[in-house]
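*Asks:* need a structure here:
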Amino acid sequence: MSEYFTCAEVAKQYKVKTITVWDWIRKKKMPAIKIGKEYRIRPEDIQAFEKKRETT
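*Replies:* Below is the predicted model of the structure:
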């Protein structure tokens, strides 16, 4: 099983607030898995999120 990140960990990585990560998930910009009351994000979903936002 791969490692999952919390919304707080992703927020810290991108230097945004946790609520911003929740918004990305709610707007389907970032895939996540809901476990109980918390969301978890897979590393490959973070990579896909970044790839979609690359500028050329």
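
*Asks:* contacts and neighbour counts: CA atoms only from here.
*Replies:* Will do.

*Asks:* all helices of this structure, in order?
*Replies:* Taking DSSP state H as the criterion, the chain carries its helices at 7-14, 18-26, 43-52.

*Asks:* please give me the structure for this one as well, since I'd like to look at both together:
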Amino acid sequence: MEEYFSPTQISKLFSVSPITVRRWIKRGDLKAFKLSKDIRVRKKDLNNFLEQRRVKK
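*Replies:* Reported below is the predicted structural model:
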């Protein structure tokens, strides 16, 4: 079963505001979808977002 996160959950994981997470989504940096009235992010999309921002040595 696939795992999903809300912007609030993601903001707590990364110590940023929910507004920052919504901004990432709005800019297209973080892929998300609406489930009824709620915004959700798939775990694989969150991992892709993190991989894109990983610092390369």
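
*Asks:* In CSV, list the helices of structure 1 along with distance to Gly36 of structure 1.
*Replies:* CSV is the format used below for the helices of structure 1 (distance: least, C-alpha to C-alpha, whole Å):
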stretch, distance to Gly36 of structure 1
helix 7-14, 14
helix 18-26, 15
helix 43-52, 20
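
*Asks:* Show me the one of those that comes nearest Ile35 of structure 1.
*Replies:* If you check each of these against Ile35 of structure 1 by C-alpha to C-alpha, helix 7-14 wins as the nearest, at 12.0 Å.

*Asks:* Need the contact partners of the closest one.
*Replies:* Contacts with helix 7-14 of structure 1, where a contact means C-alpha atoms under 8 Å, 6 or more residues apart in numbering, come from 17-18, 20-22, 39-41.

*Asks:* Which of the residues you listed ranks first by neighbour count?
*Replies:* Val21 (22 neighbours; other C-alpha atoms under 10 Å).

*Asks:* tell me the contacts of the equivalent of it over in structure 2?
*Replies:* Val21 of structure 1 maps onto Val21 in structure 2, with residues paired by TM-score structural alignment. Applying C-alpha under 8 Å, 6+ apart, one finds that Val21 of structure 2 lies in contact with 7-8, 10-11.

*Asks:* Out of the residues you listed, who's the most crowded?
*Replies:* The most crowded member of these, judged by other C-alpha under 10 Å, is Pro7 (21 neighbours).

*Asks:* Quickly note the distance from that residue to Thr20 of structure 2.
*Replies:* Distance of Pro7 of structure 2 to Thr20 of structure 2, given as C-alpha to C-alpha, to the nearest Å: 9 Å.
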